[in-house]
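1. With the sequence up front, the predicted model follows.
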Amino acid sequence: MLVALLLTGAIWLFDIYLGKPHRAKEAKDPILVEYAKSFFPVILVVFLLRSFLVEPFKIPSGSMLPTLLVGDFIIVNKYTYGIRLPVVNTKIIEVNQPQRGDVMVFRYPEDPSLDYIKRVVGLPGDRVVYRDKRLTINGKPVAMEDRGEEFGYEKSGLNYVTAKRAYEQLGSHKHAVLLLPEFPSVRLGDVRAFPSRANCDYNEDGFSCTVPPGQYFMMGDNRDDSNDSRYWGFVPDRNIVGKAIMIWWHAREFVFVGMDLKRVGQMIN
């Protein structure tokens, strides 16, 4: 979008200062100039909205099940955690800090060209422990309610998996999580050598990590089938994109079984 904005703006400005003065007054604008003049204001408005206010995202995977389904379209608030310059993502105005339980979009630390979405579990300085399917923060177990519910989904389009759905209270957010009894709390073979890896301790029962200053520990609600901070490390503040606030469209339900009105416009906890 930035390329389109710069290109149409350059064509328009070129015509104003170099093209139009040399054309006959009755001559029409070249078609390329007409397109640039028509599209530049629209692209500029959309660019500003997406850069500073809100931006839509599509959920590509099941790591946030059952909160977010594959194919959900969500709205992300870009200014909740501060005003940032587009492209370089440098914060210029401080607003709020992420809170435990927030669903946050961020640039993947191993490849900043990719946007990831997970739940904020650990804040700077927190001691995060996940062992035997239970989350503990700063020595205090996170409240979890097991209602005996099950949730089935396809894992990688190959296997149908039945998970246990429980309800967790992280800060002011109460949300559902999926637990897979037959899966380990952490897949030790998938843990990479990430920055501040020395802050973490892993064993077959799970892990414990101390979050470095200015960084965050992220986990998916699909706890035992999520590629998250357990495996690639902490998210620096500079990688933050925004806070997910609303599910505004669920394409799969609309196409196949009709819109689920309870999900369209649903706020994200």
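-> Done, it's in. All values derive from a computational prediction rather than experimental measurement.

2. CA atoms for contacts and neighbours, from now on please.
-> OK.

3. Give me the buried stretch members for the longest helix along the chain, please.
-> The residue-count maximum for a helix in the chain (DSSP state H) belongs to helix 31-52. By neighbour count on 16 or more other CA atoms under 10 Å, the buried set for helix 31-52 is 33, 36, 37, 40, 43, 44, 47, 50, 51, 52.

4. Reformat those into TSV and put distance to residue 175 next to each item.
-> Below are the buried residues of helix 31-52 laid out as TSV (distance: CA to CA, whole Å):
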residue	distance to residue 175
33	52
36	47
37	47
40	42
43	37
44	37
47	33
50	27
51	29
52	28
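
5. For residue 246, state which of those residues is nearest.
-> Of all the buried residues of helix 31-52, residue 246 sits closest to residue 50, with 15.3 Å by CA to CA.

6. coming back round to it: show me what the longest helix of the chain is packed against.
-> helix 2-14, strand 83-84 (3 or more CA pairs under 8 Å, 6 or more residues apart in numbering; DSSP states H and E).

7. how about 10 Å then?
-> If you count contacts as 3 or more CA pairs under 10 Å, 6 or more residues apart in numbering; DSSP states H and E, helix 31-52 packs onto helix 2-14, strand 54-58, strand 72-77, strand 83-84.

8. Turn the ones you listed into CSV, including distance to residue 133 and mean neighbour count.
-> Formatted as CSV, the helices and strands packed on helix 31-52 follow (distance: least, CA to CA, whole Å; neighbours: other CA atoms under 10 Å):
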stretch, distance to residue 133, mean neighbour count
helix 2-14, 44, 16
strand 54-58, 28, 18
strand 72-77, 26, 22
strand 83-84, 36, 20
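
9. mind putting these in TSV, distance to residue 162 included?
-> Formatted as TSV, these follow (distance: least, CA to CA, whole Å):
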stretch	distance to residue 162
helix 2-14	44
strand 54-58	24
strand 72-77	21
strand 83-84	41
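
10. Now do the helices for the stretch 51-200 of the chain: every range, in order, please.
-> Counting by DSSP state H, counting those that start in this stretch, the stretch 51-200 of the chain forms no helices at all.

11. ok so, going back, nearest to residue 152, of the buried residues of helix 31-52?
-> Closest to residue 152, out of all of the buried residues of helix 31-52 and judged by CA to CA, is residue 50, at 34.8 Å.

12. Included below, for side-by-side comparison, is a second structure:
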Amino acid sequence: MKRKIIAVALNLLLFPFGYYYLKQPRRFFLMALVSLFLVSLLRGGLMLSHLLLGGIGAAATFFLTVFALYALIMLDTMIVGGRPASDNRFFRLPHALWVVPLVFILKAAGGYPFDLFTEKNVASAHNIVSSSMEPTLFGGDYIYVRRIMNEDQKARGKLVVWQHVEENGPERKWLKRIIGIPGDTVVLREKNTENGSVLNVFVNGQSILDEKTSHAVVRRVDEPFTLYQEGSGEKKYWIQEGAEDAGQFVANTFVLGPDQYFLMGDNRDDSKDSRYLGPVSADRITHEYMFHYFSIDWQDDLRHKRKIDSAHLQDSQGQGSATTTGLAKWKRMKIRWDRIGIVVD
């Protein structure tokens, strides 16, 4: 039984080396081949389910598929673990000192390029590393996004990923909300309400702010803020306004060209977006939000006073700017169970 448990643990953590431990060469090499394209196949299934079933369907597909895969791996490992080790000389396993590096080299040479292709053109996992989309998305949220295939996906109110190239800096992926589409005129005006000043956004002469649904929230005594509902038609979402001034915009009126979009963060006091950078060209908007698959509250203060976010999205491999590092951060972590598997507007 101990042999089976060790093999299961190895397959869950370092698939498919549990089969190597069991001295089952044919199963080991077959599963090593499958593992090269497993992530890419999962991404393809997620994109297809999102097209057919929407965000909830994609989330259900993700969790059911992952659960089924782990269950099958554990069951198969337990069954194979009950068999005697292979004594076939033709299928004899090579020594671990070079077979382990060999598998990772094959993964890098064969599977990794395919993974990169599907990550860019199908679907990919990211985590949020700033507060610019609160109260919709929080720092520590882990999400899946999918490639935008046509312009119809770039509708007002959609959460999209766009690529921003900083001056003399790297290209970064940011997630914001579409406020204006090609041909729109977007006007920004400050408005005084009973809860303080709020940025009133007009699209083609119509305000998208709904003051009637506002309510004040105090997350921290020194940083109270107010939630307001925005949107037009059936697409409604919440934005967040604090006591701080959002700063000087590049303009207060934006007339969008035939391939330009106006993007903003839901946290209006802590988001670098089209108000400061201008409209975003269509070719830079690449992916749309699908669903949350995990969420961690690092219990950090991501809202730096007058330091507007500069790295909102981080890919699943950790490429990007993290706000805090070290063992102390892990000690403070808390899983947000109520945000796992959700789909936000």
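-> That came through, no problem. Bear in mind that the values here come from a model prediction, so they are computed numbers and not experimental data.

13. Name all residues that make contact with the spatially closest residue to residue 32 of the first structure that is not a sequence neighbour.
-> Spatial nearest neighbour of residue 32 of the first structure, chain neighbours left out: residue 11 (8.0 Å); criterion: CA to CA, 6 or more residues apart in numbering. Residue 11 of the first structure is in contact with 19, 32, 33, 34, 35, 36, 37, 40, counting by CA atoms under 10 Å, 6 or more residues apart in numbering.

14. Specify which member of those is nearest to residue 121 of the first structure.
-> Nearest member of these to residue 121 of the first structure, counting by CA to CA, is residue 40, at 41.1 Å.

15. The closest one: what's it in contact with?
-> So residue 40 of the first structure contacts 4, 5, 6, 7, 8, 9, 10, 11, 12 (CA under 10 Å, 6+ apart).

16. wait, the second one sits on residue 37?
-> No: applying CA atoms under 10 Å, one finds residue 5 of the first structure not in contact with residue 37, separated by 11.1 Å.

17. Can you find which helix in the second structure contains the most residues?
-> helix 25-81.

18. The first structure: matching residues for that helix?
-> Alignment note (TM-score structural alignment): helix 25-81 of the second structure is unmatched in the first structure.

19. And that helix, how far out from the chain middle?
-> With CA atoms, centre = their mean, to the nearest Å as the basis, helix 25-81 of the second structure stands 19 Å off its chain's centre.

20. same check, this time on stretch 53-70 of the first structure
-> 7 Å.

21. Check which residues of that stretch are buried.
-> 54-55, 57-59, 61-70.

22. To what extent does the longest strand that the second structure contains diverge from the first structure after superposition?
-> Longest strand in the second structure, counting residues (DSSP state E): strand 285-297. Its aligned residues in the first structure lie a mean 1.3 Å from strand 285-297 of the second structure after superposition (mean CA distance after the TM-score superposition for the first structure).

23. for that strand, packing partners?
-> helix 25-81, helix 112-121, strand 123-128, strand 141-147, strand 159-165, strand 171-180, strand 334-335.

24. With distance to residue 253 of the second structure added, can I get the ones you listed in a markdown table?
-> A markdown table is the format used below for these (distance: least, CA to CA, whole Å):
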| stretch | distance to residue 253 of the second structure |
| --- | --- |
| helix 25-81 | 34 |
| helix 112-121 | 34 |
| strand 123-128 | 30 |
| strand 141-147 | 30 |
| strand 159-165 | 22 |
| strand 171-180 | 12 |
| strand 334-335 | 42 |
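
25. Isn't residue 41 of the first structure up against residue 6?
-> No: Residue 41 of the first structure is beyond contact range of residue 6, at 11.5 Å (criterion: CA under 10 Å).

26. residue in the first structure matching residue 127 of the second structure?
-> So, by TM-score structural alignment, residue 127 of the second structure is matched to residue 58.

27. residue contacts, its match?
-> 68, 69, 70, 71, 72, 73, 74, 75, 247, 249, 250, 251.

28. Then residue 160 of the second structure?
-> By CA under 10 Å, 6+ apart, the neighbours of residue 160 of the second structure are 145-148, 153-154, 174-178, 263, 285-290.

29. which residues does the closest residue to residue 127 of the second structure other than its chain neighbours contact?
-> Once flanking residues are discounted, residue 127 of the second structure sits nearest to residue 142: 4.2 Å by CA to CA, 6+ apart. If you count contacts by CA under 10 Å, 6+ apart, residue 142 of the second structure has them with 125-129, 291-296, 313-316, 339-341.

30. what's the answer for residue 260 of the first structure, then?
-> 249, 250, 251, 252, 253, 254.

31. burial measure for the corresponding residue of the first structure for residue 181 of the second structure, as a count.
-> Aligned by TM-score structural alignment, residue 181 of the second structure pairs with residue 123 of the first structure. By other CA atoms under 10 Å, the residues close to residue 123 of the first structure number 22.

32. What of residue 49 of the second structure?
-> 19.

33. and if you look at the one 10 residues further on?
-> By other CA under 10 Å, 24 other residues sit near residue 59 of the second structure.

34. again, but for residue 334 of the second structure
-> Every residue meeting other CA under 10 Å relative to residue 334 of the second structure is counted, giving 13.

35. who are the neighbours in contact with it?
-> 140, 295, 296, 297, 298, 299.

36. Name the nearest residue to the fifth one, sequence neighbours excluded.
-> Using CA to CA, 6+ apart and skipping the chain neighbours, the partner closest in space to residue 298 of the second structure is residue 333 (4.4 Å).

37. can I assume the one you found is in contact with residue 139?
-> No: using CA under 10 Å, residue 333 of the second structure is not in contact with residue 139; the gap is 11.7 Å.

38. who touches both of these two?
-> 296, 297, 298, 299, 300.

39. And those, which is closest to residue 29 of the second structure?
-> Checking those one by one against residue 29 of the second structure (CA to CA), the nearest turns out to be residue 296, at 35.8 Å.

40. Show me what that closest one aligns to in the first structure.
-> Looks like residue 296 of the second structure aligns to residue 251 there (TM-score structural alignment).

41. what's the neighbour count on that match?
-> 18.

42. State the distance from the closest residue to residue 289 of the second structure other than its chain neighbours to residue 51 of the second structure.
-> In this structure, residue 289 of the second structure finds its nearest non-sequential neighbour in residue 145, 4.4 Å apart by CA to CA, 6+ apart. To residue 51 of the second structure, residue 145 of the second structure is 12 Å away according to CA to CA, to the nearest Å.

43. and if you look at residue 247 of the second structure?
-> 39 Å.

44. cool, residue 28 of the second structure as well?
-> From residue 28 of the second structure over to residue 51 of the second structure (counting by CA to CA), the distance is 35 Å.

45. out of these two, which sits in the busier spot?
-> residue 28 (20 against 13).
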